[in-house]
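Colleague: This is the structure alone, sequence omitted:
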């Protein structure tokens, strides 16, 4: 039961191309990802070969322009791909989301020359990216980061540490935010740093509750030198670059959370339909049927919320508030649905022989990454009521 592909979800997709894309993803999940998920997560193995295959299939650059190796797909479609991947293995779904986030600064704020030089390899050349904003003492308060970049002729020299970096130590490139000027958000600049740059190193991966196959580590930059041609956007624009990326990244987390919740619902439904007590399947008992109905409603509501936000983004309309709402709701729903799935399976839900306990552990991190859910509430309230008075 641990190694089954997730149940197919009926999707409303805008084009035949999008439907073919989802079919391709489902075949890759069935053949390459789902069968090994339980074993590889328990062993803590990162599936780099899976990301290579995703890159070869054009799935690491879906929302980016085709002239730079991307797929030119709307976010509405890209997010549904993420959901399918995360339902099979969150390490893969979240990894694709983080890679897409790491490409955002270059795609949105880089020059035409920078995009032509770097983006094709990032979207379809087998490279894997990471995003360097958080620091040991600057998490939710990202504007207080201390990593510093100073001018040295035509180069920048970067010193500092970044924390909680997904793909830390294995990424081929890092989008790094560093202070180049005054304190606060106006003094931050974005840089594209090669993963093999001299002076860049990674600490031992964190020992985590879940997602053991996905390395999360601090990275240290000790005199890392990059040319000015790797500065993304204007000097001092880095915090705006970071926030723009996070709005889109939060939708990625919402889609991944919905995938995890869907996988938990599938596992609960399968178990409840096959497990018999008192002469009939436990799915016949009203108390359990109502629990399953609530779980399904949470999944559907989350999916509708993240897709509505994605359609705003695709239309070029403001979507920051809706992205925060989607991230908040979908990740809270994933935590609730996975917890309920463990309850449906009873004692078996608490064992590693069934996927429910792994999904429950994985769901927890989604309430934390890319802005805790407390931060999402602050963002939503700021849009509704304006900045709080001081």
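Modeller: That came through, no problem. What you see is a predicted model; the values in this text were computed from it and never measured.

Colleague: only C-alpha atoms for contact and neighbour calcs from this point on.
Modeller: Will do.

Colleague: which strands and helices sit next to the longest helix anywhere in the chain?
Modeller: If you go by DSSP state H, the chain has its longest helix at helix 238-274. The elements that helix 238-274 packs onto, with contact taken as 3 or more Cα pairs under 8 Å, 6 or more residues apart in numbering; DSSP states H and E, are helix 75-88, helix 90-109, strand 173-179, strand 188-194, strand 280-281, helix 286-314, helix 320-345, helix 356-366.

Colleague: List the buried residues in that helix.
Modeller: By 16 or more other Cα atoms under 10 Å, the buried positions in helix 238-274 come out as 238-242, 244-269, 271-272.

Colleague: Please give the centre-to-centre distance between that helix and its chain.
Modeller: Here the centre of helix 238-274 is set off from its chain's centre by 8 Å, with Cα atoms, centre = their mean, to the nearest Å.

Colleague: can you check stretch 101-119 too?
Modeller: 19 Å.

Colleague: ok, and here's another one to check against it:
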């Protein structure tokens, strides 16, 4: 059974422009993304041509300034676009979220000259970005990263180290790289914009993952990569603060992806329940299954409301870190449960690769891990409530 595009759910779109934008996104999802999603994921193919189309359609820079090629859209709108794309294919929705994350440092902390030089190509020129924070020995403890950037007498920086779990590795046109320029700890980290074709940059073989096989994930090796100081983002030692600010927004992108994936699973389960007959009637007539579907729908609606509430705080310039952590935690846990339940609704058929729900289940798991595990999200939320753990 091929993937289908779910019937769109009502969105909270604040303007006529945003509603027109969503119409465009749904059309692209229906015509260009969903039809080949199952086949391409099974083959492990990344749809680079789709990202070229998304860039040409103005969808890779939505929350950024139009003066530099962005879309001037609030996060409230941008995230609903991400959700819609993820409903059609998680690789695409996640790819847009990662690209937006990779662009954040320059957009928010770059100089006017840097933004003018690089952002137009990054946001609307067909480029694709990657975000390089994690390393083989530093995941949740990101401040312990070992990749080092050394400044030479001429002013250039030489970066050496290995980054791990990098989405778009080997395909990205630019990498936002966090590297150590000072002493151990968070205060010794600086952000850099590294070209994808920089001499000394290489990529390991892609990781063999249980899901999201169409989205490449690999280690990135930086072996004496030389870049000018003009590609340093922000002040020396400001990199960790930049990384955390980027992740606050990035967590909302993951939350939207999770809701989109869960919506796809729910729509598949509802359609199956209406057509599958047992004991002489559709299984949708049985109360046990109806209650299961009701719980799935409630988890999705609650997650959507949570990420939108956090987005509106961000758009209003209010603190949103706690709400972003809550949204990422709830939405990804909800996606995991909803996809498990969708497989249950389809029974034995749901366990086969002939139906998309088994793929949705495999894909949901990684969302509980990326951009801060859900255990880290609980730490962030507790810190907001109780203050830091002083042990």
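Modeller: All right, it came through fine. All values derive from a computational prediction rather than experimental measurement.

Colleague: And the TM-score between these chains?
Modeller: The TM-score (TM-score structural alignment, normalised by the length of structure 1) is 1.00; 390 aligned residues with a Cα RMSD of 0.5 Å.

Colleague: hmm, back to that, so which of the helices and strands packed on helix 238-274 of structure 1 is nearest residue 63 of structure 1?
Modeller: Residue 63 of structure 1 lies closest to helix 75-88 among those, at 6.1 Å (Cα to Cα).

Colleague: neighbouring contacts of the closest one?
Modeller: Residues from elsewhere that reach helix 75-88 of structure 1 (Cα atoms under 8 Å, 6 or more residues apart in numbering): 5-6, 13, 18, 22, 25-26, 29, 33-34, 37, 62-63, 92-94, 96-97, 251-252, 255-263, 307, 310-311, 313-314.

Colleague: how does it look with 7 Å?
Modeller: 5-6, 18, 22, 25, 29, 33-34, 62-63, 92-94, 252, 255-256, 258-260, 262-263, 307, 310-311, 314 (Cα atoms under 7 Å, 6 or more residues apart in numbering).

Colleague: Provide a list of residues in contact with residue 336 of structure 2.
Modeller: Residue 336 of structure 2 neighbours (Cα under 7 Å, 6+ apart): 361, 364-365.

Colleague: go again using 10 Å as the cut-off
Modeller: 258, 261-262, 330, 360-368 (Cα atoms under 10 Å, 6 or more residues apart in numbering).

Colleague: same check, this time on residue 253 of structure 1
Modeller: So residue 253 of structure 1 contacts 79, 82-83, 86, 93-94, 97-98, 259, 306, 323, 326-328, 330-331, 366-367, 369-370 (Cα under 10 Å, 6+ apart).

Colleague: Also residue 140 of structure 2?
Modeller: 134, 369-373, 375-376.

Colleague: Buried ones among these?
Modeller: Counted by 16+ other Cα under 10 Å, the contacts of residue 140 of structure 2 give 134, 370-373, 376 as buried.

Colleague: any chance you could map the helices in the stretch 101-250 of structure 2?
Modeller: 112-124, 239-275 (DSSP state H, counting those that start in this stretch).

Colleague: Which of the ones you listed sits closest to residue 171 of structure 2?
Modeller: Here helix 112-124 is closest among the helices of the stretch 101-250 of structure 2 (Cα to Cα), at 13.7 Å.

Colleague: Any idea how far that closest one is from the middle of the chain?
Modeller: On the basis of Cα atoms, centre = their mean, helix 112-124 of structure 2 is displaced by 21 Å from the centre of the chain it belongs to.

Colleague: which residues in structure 1 does it align to?
Modeller: Aligned by TM-score structural alignment, helix 112-124 of structure 2 falls on residues 112-124 of structure 1.
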